[in-house]
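Enquirer: just a sequence and a predicted model for now, questions to come.
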Amino acid sequence: MSDLAGERPSDTSAGRRLTTREAAQLLGVKPATVYAYVSRGQLGSRRDAAGRGSTFDASEVEALARRSRREAAGPAGELAVRTALTLIEADRYFYRGVDAVELASRYAYEEVAEWLWTGSLPHGARFAAPPEALAAARRAVAALPDHGGPLDRLRVAVAAAAVVDPLRFDLSEEAVLGSARCLIPTLVGALPEAAPASVPASAPASAPASVPGDGDGDRDGDGRLARALWPRLTGREPDPAAVDALDLALALLVDHDLAASTLAVRVAASARAHPYAAVSAGLGVLEGPLHGAAGRLAHRMLVEVLERGGAAPVVAEHLRAGRRVPGLGHRLYRGEDPRARALFGRLEALPQAAAALGAARDVAAVTARHGLHANVDLALAVLTVSCGMTAEAGETVFAVARTAGWIAHALEEYRERPLRMRPSGHYTGPRPPRPLP
C-alpha cells in the first residue's frame, strides 16, 4: 500500500510522528516535495512500524515550516529566496556552479537554457514552435498598431500561445519544460521581420521569416534560436560571426539572480500561475524604464557619440541634465560586468563593430575616474549599433534570453510552499477608528 493512502500516524517515545500526507499539508507542498526535502537533508524520515510508508518527526517538520515562512525576510529586512540557479560573487557569476561566461562562450543559448532548467547539457539542443501556437501568436501580433514596441508584441504573443496550450495548467516539471521549449521559439517567430537593409525603414516589412519548427524550415539549416532571431532584429544578411555574437549575448543574459522581473515571476509562480502567466509577469516588469530600457538608452548614446566624434560632450550633457550615463555600473559588480567583458571580446572579431566598440571604450574612459565600468547594456548596444539593428533590439534580445531564466525560477518556485511570498504590509496611515467620511 502507498504511504499516501490509508496510513495512520504513529507515536513513538521520540515524539509525535507524521505521515507523508500530514507533513505535506503542514509544509504546504506536494508529497513529492517532502521527499525532495529528505534528499536535500532538510528532513529526516524513517519507515513506519508496518514498513508501508515513511514517517517524519512532527517537531522537525514544524521547524522547517517556520523557516519556510521566515525565509522571505533576509538580513535587515531584505528579501531573500533560496535558489540553486545563479550565484554572483567576486565579479563573476555562475549557472548551477559552472562559470556562466565559460558556459555561454562554448554552448548555444538553447543548451545553456537546458543546463539551467535540468542540470544536464544535451549537445545540439534545439527548440521548435508548434504551428498552432505560432499561427495564433502571429495573428495576435499582426493586429497591434504599427507603433507597438517589441515588449508589446512579446506580451501579446505569450498570451496567444497560452490560450492554445490546453496543458498550460499542468505545473509538473515535464509539462512546464515542454511549454518552455515551445514558447521561446514561438515568441521569436511571432515578431515581424525587419525590413531589408536596402529598403527604407518606412517601407512595409516583408513576410515573417522562418523559425525552427514553424514548417518553413530554417534557411541556412542552422536551427539555432539566434539564427531565427537575427532577421527580426536587422535587415542585413546574417554574418555567421555576428550571429555567434548574438547567440553569446542570449546565453549570457539567460539569468542573473533575482532581478526585479525575475522576482515578479517567482511571485506569480508562488501563486501557482501557469508558466505563460509567470513569463507575462516578467515581461510586465521589464517594460519599466529602470529595468528593460537600459539597452535602448545605451544604443542611442553610442549613436550620438559616433555622430559627434567623441564621448566627452555626450557624457557631459547627460550629467548636466541629471541623467545617469547608460551602460555603466552595476550594483552587483565592483569592476567590469563579466557579461560585458565576454561580449566585447567576441565583438572584437567583427570588423563592422570596430567603430561602435571604439565609441563604447571612449565612454568608459571618460567616466573611469568616477569608478564606473561598462555593463552588459553597453556591450549589447555595440552589437545592436554595429549590426544595423534598431534601438529597441536590445530589449528584444534581453526579453527572449531571460524567458529561459524566468522558466527556471518558476520551476523552482513550483516546488516550494505555495503563496509563501506574502509579506505583511507596514501600515503608516491614521490609526482607527475614524469617523465615517
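Expert: Nice, I can see it.
Enquirer: hey, let's count contacts and neighbours off CA atoms from now on
Expert: Noted.
Enquirer: mind checking how far the longest helix belonging to the chain is from the chain centre?
Expert: Using DSSP state H to define each element, the chain has its longest helix at helix 393-414. Distance of helix 393-414 from its chain centroid, counting by C-alpha atoms, centre = their mean, to the nearest Å, is 2 Å.
Enquirer: go on, stretch 29-40?
Expert: Stretch 29-40 has its average C-alpha position 26 Å from the chain's average C-alpha position, going by C-alpha atoms, centre = their mean.
Enquirer: list the contacts of it.
Expert: The contact list for stretch 29-40, computed with C-alpha atoms under 8 Å, 6 or more residues apart in numbering, reads 4, 20, 21, 23, 24, 43, 44, 45, 415, 416, 417, 418.
Enquirer: quick one: which of these is nearest to residue 81?
Expert: Nearest to residue 81, judged by C-alpha to C-alpha, of those is residue 416 at 10.6 Å.
Enquirer: tell me the contacts of that closest one?
Expert: Shown here is residue 416, whose contacts under the criterion C-alpha under 8 Å, 6+ apart are 29, 33, 270.
Enquirer: could those residues be laid out in CSV, adding distance to residue 335?
Expert: Below are the contacts of residue 416 laid out as CSV (distance: C-alpha to C-alpha, whole Å):
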residue, distance to residue 335
29, 41
33, 40
270, 34
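Enquirer: ok, those vs residue 426, which is closest?
Expert: The shortest distance between residue 426 and any of those, using C-alpha to C-alpha, involves residue 270 and amounts to 21.5 Å.
Enquirer: against residue 71, how distant is the closest one?
Expert: Computed with C-alpha to C-alpha, to the nearest Å, the distance linking residue 270 and residue 71 is 14 Å.
Enquirer: below is an additional structure, to be compared with the one above:
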Amino acid sequence: MTDQEPALAYDTRRISTKQAAELLGVKPETVYAYVSRGQLSSRRSTGGRGSTFDAKEVEALARRNRREPAESSPAAGKLSVRTRITLIDKDRYYFRGVDATELASRHSYEEVAEWLWTGVLRPGVTFTAPEASVAVARRAVDALPEHTGPTDRLRVAAIAAATADPLRFDLSEQAVLGTARTLIPTLVDALPTKGHAPRDGGSLAHRLWARLSGREADEASLRALDTALALLVDHDLAASTLAVRVAASARAHAYAAVSAGLGVLEGPLHGAASGLAHRMLLDVLDRGTAAPVVADELRAGRRVPGLGHRIYPGEDPRARVLFGLLEEVPRAAPALAAARDIVDTTARHAPLHANVDLALAVLTATSGMHASAGETIFAVARTAGWIAHVLEEYDEAPLRMRPSGHYVGARPPQPLPQPLPEQ
C-alpha cells in the first residue's frame, strides 16, 4: 500500500452510500451509477432505508479509478480512454457488446440511443421536446443569416435550448438522460422545414426528413434515413467525441458538451465530409462517368471523397448496411451506379472501399437534399453518442484530461519585446 492509497477503515463491515461516495471521490448518485453498470454490488440496509456496500469492493474500485486514468498520460504513448460504449474490431463495431449494424437494422434511432445510454432496449420509444424549448431554439435559429451552415444552426439551437433549462447544471444521470431525450428533438424541430412536417410529430427520422427535403418521404427512404441515424450514433473516440469528453471532464453541462462536439464536427475531415462526396456524386451524374471527376481530384492532390477509412482497412460496415437499404429506395439507382463507378475508377489507382460518407451522399442526392444534409444527419445522430460519453465521463475523476504541453519555444529568460516604431 502506498501513501497515495490510505488504509481503509471499514475492512470488516459494510459501508453506507455516503461513505462509499467519499471513498470514491464522487457524488452519491454516481455510486448508484456504478451499481447499474455492474461495477459495484449493493444490499438494502437493515430497515430497508438506503443501501450498503462491501468495503473491500469499493476500495478496489477506488484503487482502479486512481490507477487507470494513467492510461491517458503521455507516457502511455497515445491517448487512451476507458469506455464501455463502442468497440471497433476489424471490420465490425459494437454498441455495449452488441453488433451495431444489427441493432441499427432492427431498431429505430431512438431505441438504439436508449440502449447506448442505459443498456436497456425500450421498444417504441420516441423523443419529444417541450414547446418552450423548441420556441426559444427556433427563434435563435431563424435570426441567423440565410447562408448559415447546418452545424452552426444546431449549435445555436443547443445554446438557446440551454438558456431555457434552469436545471441544466444538474449532472445526475437521470437529469442528463432527461436533457438528452428533449435536446435531440429540439435540435431537429428548431430547423426550418422544407416540406410538410408530420402532423402527429412522428418519428425523429420523419421530422428530420421534413427539414432536409421538400419531397414526400416514401417508406424505404425513411427507413434508410432512420437506419443511417442509428448507424452513426457513435464511433468510439472520434475527434468531436473527444472534445465532448474534455468538456464533460471539466463538468460542463450536457448542452455545453454537445456544443463542443458540434464545433469540432464542422471540419471537412469529420462531419462535413459527406458534403464533399455529395457534390462529387452530382458531378459524376452530370458528366455521365466518374473517370474525369476522379482524375480532377487526383490531379489536384486531393483524396477522393467518400472512399477509404483510417479505422477500417476493408469495407466500412455502416456503408454496407446503408447501401443495401438504398437498393430498395425509388430513384436511387442512378446515384448508386455513380457511386459504384467512383469506387471502380479509383480502384485503378488505389484499392479503396466506399465509406459511410459516400452512402450518405447517395441518400441525400437521391432525396433532393442539399449537399450539407449529410452533415446535419451526422450531427443529429452523433448527439446521442455524445450524451453517452458525457454520462460516462461524469463518472470519472474531474479534469483528468489535462495533458502537459511539450514546450519547444525560445528558452527563458528572453528580453522584453520592443514595440514597433510608429509609421
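Expert: Everything's here; your move. What you see is a predicted model, and the numbers here were worked out from it, not measured in a lab.
Enquirer: restricted to helices, list the contacts of stretch 29-40 of the first structure.
Expert: Among these, DSSP H puts 20, 21, 23, 24 in helices.
Enquirer: how about the last one: what's its closest non-neighbour residue?
Expert: In this case it means residue 24 of the first structure. The spatially closest residue to residue 24 of the first structure, leaving aside those adjacent along the chain, is residue 31, at 5.2 Å (C-alpha to C-alpha, 6 or more residues apart in numbering).
Enquirer: report the separation between the residue lying closest to residue 80 of the second structure once chain neighbours are set aside and residue 41 of the second structure.
Expert: Taking C-alpha to C-alpha, 6+ apart as the measure, residue 80 of the second structure lies nearest to residue 72, with 5.1 Å between them; neighbours along the chain are not counted. Applying C-alpha to C-alpha, one obtains 27 Å for the distance of residue 72 of the second structure from residue 41 of the second structure.
Enquirer: same deal with residue 129 of the second structure?
Expert: Between residue 129 of the second structure and residue 41 of the second structure the distance is 35 Å, computed by C-alpha to C-alpha.
Enquirer: same check, this time on residue 186 of the second structure
Expert: When distance is defined by C-alpha to C-alpha, residue 186 of the second structure is 37 Å away from residue 41 of the second structure.
Enquirer: which of those two has more neighbours?
Expert: Taking residue 186 of the second structure and residue 41 together and counting by other C-alpha atoms under 10 Å, residue 186 has the greater number of neighbours (27 against 16).
Enquirer: which residues touch the alignment partner in the second structure of residue 305 of the first structure?
Expert: Taking TM-score structural alignment, residue 305 of the first structure has residue 284 as its aligned residue in the second structure. Residue 284 of the second structure makes contact with 290, 293, 338, according to C-alpha under 8 Å, 6+ apart.
Enquirer: cool, residue 74 of the second structure as well?
Expert: residue 403.
Enquirer: again, but for the one 4 residues further on
Expert: Residues touching residue 78 of the second structure, when contacts are defined by C-alpha under 8 Å, 6+ apart, comprise residue 72.
Enquirer: where does it land in three-state SS?
Expert: Secondary structure of residue 78 of the second structure, reduced to three states by DSSP: H, G, I helix; E, B strand; the rest coil: coil.
Enquirer: the stretch 301-423 of the second structure: strands as residue ranges?
Expert: Ranges of strands within the stretch 301-423 of the second structure: none, based on DSSP state E, counting those that start in this stretch.
Enquirer: okay, helices next: where are they in it?
Expert: Ranges of helices within the stretch 301-423 of the second structure are 317-326, 333-347, 356-366, 373-394, based on DSSP state H, counting those that start in this stretch.
Enquirer: okay, these in CSV with distance to residue 214 of the second structure next?
Expert: Compiled in CSV, these are given as follows (distance: least, C-alpha to C-alpha, whole Å):
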stretch, distance to residue 214 of the second structure
helix 317-326, 19
helix 333-347, 19
helix 356-366, 12
helix 373-394, 12
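Enquirer: tell me which of these lies nearest to residue 179 of the second structure.
Expert: Closest of the helices of the stretch 301-423 of the second structure to residue 179 of the second structure is helix 373-394, at 9.1 Å (criterion: C-alpha to C-alpha).
Enquirer: what span of the first structure lines up against that closest one?
Expert: When the first structure is aligned by TM-score structural alignment, the counterpart of helix 373-394 of the second structure is residues 393-414.
Enquirer: that stretch vs the second structure, average offset?
Expert: After superposition onto the second structure, stretch 393-414 of the first structure sits on average 0.5 Å from its aligned residues (mean C-alpha distance after the TM-score superposition for the first structure).
Enquirer: run through the strands of the stretch 51-200 of the first structure in chain order.
Expert: Under the criterion DSSP E, counting those that start in this stretch, the stretch 51-200 of the first structure contains strands at 54-57, 86-89, 92-95, 98-99.
Enquirer: need the contact partners of the third one.
Expert: Translated: strand 92-95 of the first structure. The list of residues contacting strand 92-95 of the first structure from outside it, by C-alpha under 8 Å, 6+ apart, reads 85, 86, 87, 88, 99, 100, 101, 115, 116, 256, 338.
Enquirer: farthest-apart pair in these, please.
Expert: Across these, no pair lies farther apart than 115 and 338, at 19.5 Å, counting by C-alpha to C-alpha.
Enquirer: can you pick the most crowded of the contacts of residue 416 of the first structure?
Expert: Note: the member of the contacts of residue 416 of the first structure with the most neighbours is residue 270, at 22 neighbours, neighbours being other C-alpha under 10 Å.
Enquirer: what does that residue align to in the second structure?
Expert: Structural alignment (TM-score structural alignment) places residue 270 of the first structure against residue 249 in the second structure.
Enquirer: ok, residue 121 of the second structure touching residue 111?
Expert: Yes. Residue 121 of the second structure sits in contact with residue 111 when judged by C-alpha atoms under 8 Å, with a separation of 6.2 Å.
Enquirer: more neighbours, the two?
Expert: Residue environment comparison for residue 121 of the second structure versus residue 111 gives the larger neighbour count to residue 111, 21 against 16, counting by other C-alpha under 10 Å.
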